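A.B. asks: no FASTA, just this:
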């Protein structure tokens, strides 16, 4: 049996400017290190990019230095230039135009026929086609960034410690990309068509909604991307790889898969949080489930109250993120208000399994204890180790108290 490597990927930047992509690779025994470094530098197990930006540049620099000193963590830097973004966007627009023209031709053929059933079917397909274009800016962003991730994943053959070995062992290399399925729709064809011998069923690739907050390795990649994009001088003297454009034959298949993906939203094991849940508990529940269930991906969402009713709050969520209520799990905090009771009832009417967050306290406590054990194995000073243990004990006390 070989070793296991965990890879997290995230990016920072906006389309039209230089995009910064980061890959963080950690072998499985050290995969809790990102949680340790978050506590030491930011005081919490995890944090959003907005929260990270609220820390001064000195704290961010010290965090980055700590990671780069850790020999168990490998960081790779990638840059997508505005020039290549524009070239890719031009090809994308041409492909979109061709798809629209093809759809138009099918609709006209149906109108000119005497077959009402054919016309009805063609109109339905056209409406389904047009639904994809409600947010064109987001659509183009998905395409450009997913293209970048596709190129970066291919580079794992060079950057992964395990894939680059040729020791005869069957290693398993997991890749987790922030953002969910719109950024990883290409993974099946990529693995099936691989000619290098590096990628197979032992190199699974997952897109994770909100992975930059809930999954430690992705969170670390997102933190580094955010810090270095705000202060590019911190990239020195790192080797920043340029992201190239794929060949035309690959592009056509890539666009076809993208078009199919955008017609239906896909999620894995959604967890819907509502109510007053301790922040650390909420952040650690999906990852603790992930560890308990052999690397299954659990995608978290926070369901807010829209100010009108619980039903309309859920309606908005399911309209935007696809209605698969029977497969969802809702996790609630302590019921303290009428809104909490209404939200619980609204979930149950839709057939969503509702669980109290207290059901997860034991497994999250075990995870926190594992973090402490990993800290003890790390090369931390006594003061740093004490800070980790203090944070751990305070968190366990808070999440165990209703």
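C.D. replies: Received, thanks. What you see is a predicted model; the values in this text were computed from it and never measured.

A.B. asks: all contacts plus neighbour counts: C-alpha atoms, from now on.
C.D. replies: Fine.

A.B. asks: all helices of the stretch 251-400 of the chain, in order?
C.D. replies: Remark: helices assigned in the stretch 251-400 of the chain by DSSP state H, counting those that start in this stretch are 279-292, 310-321, 338-349, 361-377, 382-399.

A.B. asks: show residues contacting the fourth one.
C.D. replies: So the one you mean is helix 361-377. With CA atoms under 8 Å, 6 or more residues apart in numbering as the contact definition, helix 361-377 has outside contacts at 30, 32-33, 35-36, 281, 284-285, 288, 385, 388-389, 392, 396, 399-400.

A.B. asks: pull out the buried residues from these.
C.D. replies: With burial judged by 16 or more other CA atoms under 10 Å, the buried subset of these is 30, 32-33, 35-36, 281, 284-285, 288, 385, 388-389, 392, 396, 399.

A.B. asks: what about versus this one:
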């Protein structure tokens, strides 16, 4: 009997331990994944303890829009950027300085970094955006870095009959990485009554979360923004609450009217008519002096430069605007170039009838054309007689001697 009870007890223990053994086996088969970077940072350590992630992202994006009494907009952006394992040289912030024909002046750009990353600022204009590059081409940064970008915008407000309106893209839609947490604070010297915020894209925009409200400051927050999504803020201030200058507008890139187009077409038609006719009189008296042609080319170039230089000098080469003055300059350049070309090829062949020194039989008269170098073969064949070649440069003298040697052609 003792042996039987021992065997029964052993079987009972084994059956009771079977579920625990199954659980342990399942746990061993499940892969253990490390905690996210944000969770590790919250558990023990600051931002400096978080290593670089596999993909880039913006963990936090804080913006302060401070409205000044003179209508300027002072912006302070604090961007916490998490670089990938490969590292980068810094970040690039794109700011629009032109929307359609509306112009904004962006000035007083300052940058810094609270994490010690290189924060030298370089600005350049590309198409309708101002690109602010923050970093150093000779140094690579990894992990989580914090950058601060400050600048002032003039001409951001649009005056209205009842309200002065501000529409501003607080984050920009040029970021190719997701933004986990974003916050926008609007400050004004007057009481803020009509302020709203929309997040996402223009096609699918949703309202932002209103965090804290005050008489002179309002905060908005948004989380989980995908790449190229932003926060758009609209502020309506009572008329004359602040000083709002009239908006600055640029001419469109193509401002040519029918007058400028007609002038250019008229010049092209005149040159084409002269080239198609191809008849000139011997000697230089029938031509406009080449010096006047060069003068027309110079005047046309100056007219084009004067028309486009104003916008380019103030807003960059991408703000070029072509108008009627430019078309007039192009027309002068076309006419002047045609005149110079006529003098560059000065050899003339006069029209001669059949049998007058040419062995052409009853063929139609030789058409008057302009050639640069008289061909000896043409002279020998009788298509060009000695009297058809004017005296002048050495090629013409050689052709004339050839024509005199075979007066009637061969």
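C.D. replies: Received the coordinates, thanks. None of the values given here were measured: they were computed from a predicted structure.

A.B. asks: just give the TM-score of the two.
C.D. replies: A TM-score of 0.21 describes the superposed chains when it is computed by TM-score structural alignment, normalised by the length of structure 1; 139 aligned residues with a CA RMSD of 6.7 Å.

A.B. asks: rewinding a little: reformat the helices of the stretch 251-400 of structure 1 as JSON lines; add distance to residue 126 of structure 1.
C.D. replies: Written out in JSON lines, the entries for these read as follows (distance: least, CA to CA, whole Å):
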{"stretch": "helix 279-292", "distance to residue 126 of structure 1": "38"}
{"stretch": "helix 310-321", "distance to residue 126 of structure 1": "19"}
{"stretch": "helix 338-349", "distance to residue 126 of structure 1": "33"}
{"stretch": "helix 361-377", "distance to residue 126 of structure 1": "47"}
{"stretch": "helix 382-399", "distance to residue 126 of structure 1": "50"}
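
A.B. asks: out of these, nearest to residue 93 of structure 1?
C.D. replies: Set against residue 93 of structure 1 and scored by CA to CA, these come closest in helix 310-321, at 24.4 Å.

A.B. asks: that closest one to helix 338-349, inter-axis angle?
C.D. replies: Inter-element angle recorded for helix 310-321 of structure 1 and helix 338-349: 60 degrees (by axes from the mean of the first three to the mean of the last three CA atoms, to 10 degrees).

A.B. asks: report all helices and strands that helix 310-321 of structure 1 contacts.
C.D. replies: Secondary-structure packing of helix 310-321 of structure 1 (3 or more CA pairs under 8 Å, 6 or more residues apart in numbering; DSSP states H and E): helix 338-349.

A.B. asks: so which elements touch the helix it packs on?
C.D. replies: Contact partners of helix 338-349 of structure 1 among helices and strands, from 3+ CA pairs under 8 Å, 6+ apart: helix 310-321, strand 353-356.

A.B. asks: what comes up buried for the longest one?
C.D. replies: Read that as helix 310-321 of structure 1. With burial defined by 16+ other CA under 10 Å, the residues of helix 310-321 of structure 1 counted as buried are 310, 311, 313, 314.

A.B. asks: for the closest residue to the first one other than its chain neighbours, which residues are in contact?
C.D. replies: The one in question is residue 310 of structure 1. Using CA to CA, 6 or more residues apart in numbering and skipping the chain neighbours, the partner closest in space to residue 310 of structure 1 is residue 343 (5.0 Å). For residue 343 of structure 1, the contacting residues are 274, 310, 311, by CA under 8 Å, 6+ apart.

A.B. asks: quick check: residue 343 of structure 1 vs residue 130 of structure 1, distance?
C.D. replies: Counting by CA to CA, to the nearest Å, the separation of residue 343 of structure 1 from residue 130 of structure 1 is 33 Å.

A.B. asks: can you check residue 205 of structure 1 too?
C.D. replies: From residue 205 of structure 1 over to residue 130 of structure 1 the distance is 29 Å, taken as CA to CA.

A.B. asks: after the longest helix along structure 2, next one along is what?
C.D. replies: When structure 2 is scanned for its longest helix (criterion: DSSP state H), the result is helix 2-29. Secondary structure here is assigned by DSSP states H and E; on that basis, the next helix or strand after helix 2-29 of structure 2 toward the C-terminus is helix 37-43.
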